[in-house]
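Asker: Let's see this in three dimensions:
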Amino acid sequence: SPGNLPTYFENLPNKLNLRYHSLVNNTTFHIKINISSISKNIFESYCKHILIPYQNRIYSMMMENLFIFYLSLLLHTLSQYFLLEILILKNIESNHIISLLSHLSLLPNFSSLIIMSIDHVHNVNKQSLGHLILSNLTHLSFQNENISFNQIKLFIRNLSHQLQVFRFSTEFDITYLNANQWQELI
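Answerer: This is a model prediction of the structure:
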């Protein structure tokens, strides 16, 4: 009735807050995270209030412009992200990639990795990749302008045989156009 109309509007924010709260706390609701260029204080708050409390519900995470501080916090808790399937890292320094990958091997549902490195990839060798087993990885995308074909070959050979999709982007290196070396790798 028209007399009850103000009451409905007065209770609307409370009902929306309750619905929002129940949605956020619903354990079947999976979370997709996108973190781009934030300050250390904001990232710490984000970790405290979002990443850590909801780490068992996060299935996808995109992080951009990771600095060593952010990465160390992420690595410290990464093994707790049991539902994490997709990780996108944009503008990550290449020297952090191997340590990150070793932590990803602990995640049972992890299947898709996208890396966009901002610098030259150093020290990719059998010793650094020997412990790397990403058994569920089916999709890999890697973008770096300064990585040799031999480094890519070594990286791919150390990955799981379940890899279905591999995307790679580079510039200034015509050795990638040699079909024979790709045929040998496949």
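Asker: hey, let's count contacts and neighbours off CA atoms from now on
Answerer: OK.
Asker: Which parts of the chain are strands?
Answerer: Secondary structure of the chain by DSSP state E: the strands cover 31-36, 58-64, 86-92, 112-117, 139-143, 165-169.
Asker: and for comparison, fold this next one:
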Amino acid sequence: LNDYNTIYRLIFHLPMLKYNKLLAKKIVLQDSIPITSNEQLTSLEQLVINHPCTLESLYNILSYTSKLHRLTCEHLFLMNQNISREVPLTIFNLTYCSISQCYLKFDEFEMFIKQISSQLRTLRFKPCSDIFYLDADRWQQLILQYMPYLHTFQFKYHDGVSGHFRIQSYHSFINRFISPFWIERQWLLDIQIDLNHWSPIEIIFSIQPKRYIKKNSFDAIHM
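Answerer: Model (predicted):
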């Protein structure tokens, strides 16, 4: 089957299914899965979307999964710039969210997090090149208001430098990652500079729990 929508409809008609992983190497861009009615809710508790997925499709998939505890998404991106959520999602049990490659701008990601995050304990993801992901104060406000139970927070941001390195205005955001908010939670900033990376030189900004920095194992974490 090449029609993801058909596959998901079949999955959502399995009332006793608790875990599902869908693996595919290519994306088939078709009409989004329709939003469910309350009569179509599934019993899924763990969902692994191991294929490229639009934000609109993910919203609609999640409308079927009110009992979901763990969400893993391989590639998340935006197709419709005017996407909006008129009907709020009813996901009250989601405690784990991992996105391997997040191609959303921070504004779009923030909108998504506000929909799913009330009980979130773990958030792991690698964002796209949007400098606003490095705004520590904005993160702090988002976490305090929408992720009050967050325990494990990890993200990894890649920044390219062409030619001579120069301090940019957005680099001032980064200093705020050493404020008491971050230190108290032991979410520490780690900066790596890869001089061997093919031009441009790559700077990697990571936020991760102290225990992972000690083990130097961020790259080994399954995201």
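Asker: Ok, which of the strands of structure 1 comes nearest residue 123 of structure 1?
Answerer: Across those, residue 123 of structure 1 has its closest neighbour in strand 112-117 (14.2 Å, C-alpha to C-alpha).
Asker: possible to save the strands of structure 1 as TSV with distance to residue 8 of structure 1 and mean neighbour count?
Answerer: Shown next, in TSV, are the strands of structure 1 (distance: least, C-alpha to C-alpha, whole Å; neighbours: other C-alpha atoms under 10 Å):
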stretch	distance to residue 8 of structure 1	mean neighbour count
strand 31-36	31	14
strand 58-64	35	18
strand 86-92	42	20
strand 112-117	46	20
strand 139-143	49	18
strand 165-169	52	12
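Asker: With distance to residue 101 of structure 1 as extra columns, can I get those in CSV?
Answerer: Listed next are the strands of structure 1 as CSV, based on distance: least, C-alpha to C-alpha, whole Å:
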stretch, distance to residue 101 of structure 1
strand 31-36, 19
strand 58-64, 14
strand 86-92, 11
strand 112-117, 10
strand 139-143, 12
strand 165-169, 16
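Asker: which one of those lies closest to residue 182 of structure 1?
Answerer: Among the strands of structure 1, the nearest to residue 182 of structure 1 by C-alpha to C-alpha is strand 165-169 (12.3 Å).
Asker: next one: that closest one to chain centre, how far?
Answerer: Here the centre of strand 165-169 of structure 1 is set off from its chain's centre by 16 Å, with C-alpha atoms, centre = their mean, to the nearest Å.
Asker: ditto for stretch 40-56 of structure 2
Answerer: On C-alpha atoms, centre = their mean, the centre of stretch 40-56 of structure 2 falls 13 Å from the chain's centre.
Asker: what's next to it, contact-wise?
Answerer: Residues outside stretch 40-56 of structure 2 that contact it (C-alpha atoms under 8 Å, 6 or more residues apart in numbering): 12-27, 32, 63-80, 83.
Asker: Kindly check the end-to-end length of stretch 79-87 of structure 2 for me.
Answerer: Start-to-end span of stretch 79-87 of structure 2 (C-alpha to C-alpha, to the nearest Å) is 19 Å.
Asker: ok, and what's touching that stretch?
Answerer: Outside stretch 79-87 of structure 2, the residues that touch it by C-alpha under 8 Å, 6+ apart are 54-56.
Asker: rerun that using 7 Å as the cut-off
Answerer: 54, 56 (C-alpha atoms under 7 Å, 6 or more residues apart in numbering).
Asker: Stretch 124-138 of structure 2 now?
Answerer: With C-alpha under 7 Å, 6+ apart as the test, stretch 124-138 of structure 2 has contacts from 97-106, 153-159, 170, 173-174, 176-177, 223.
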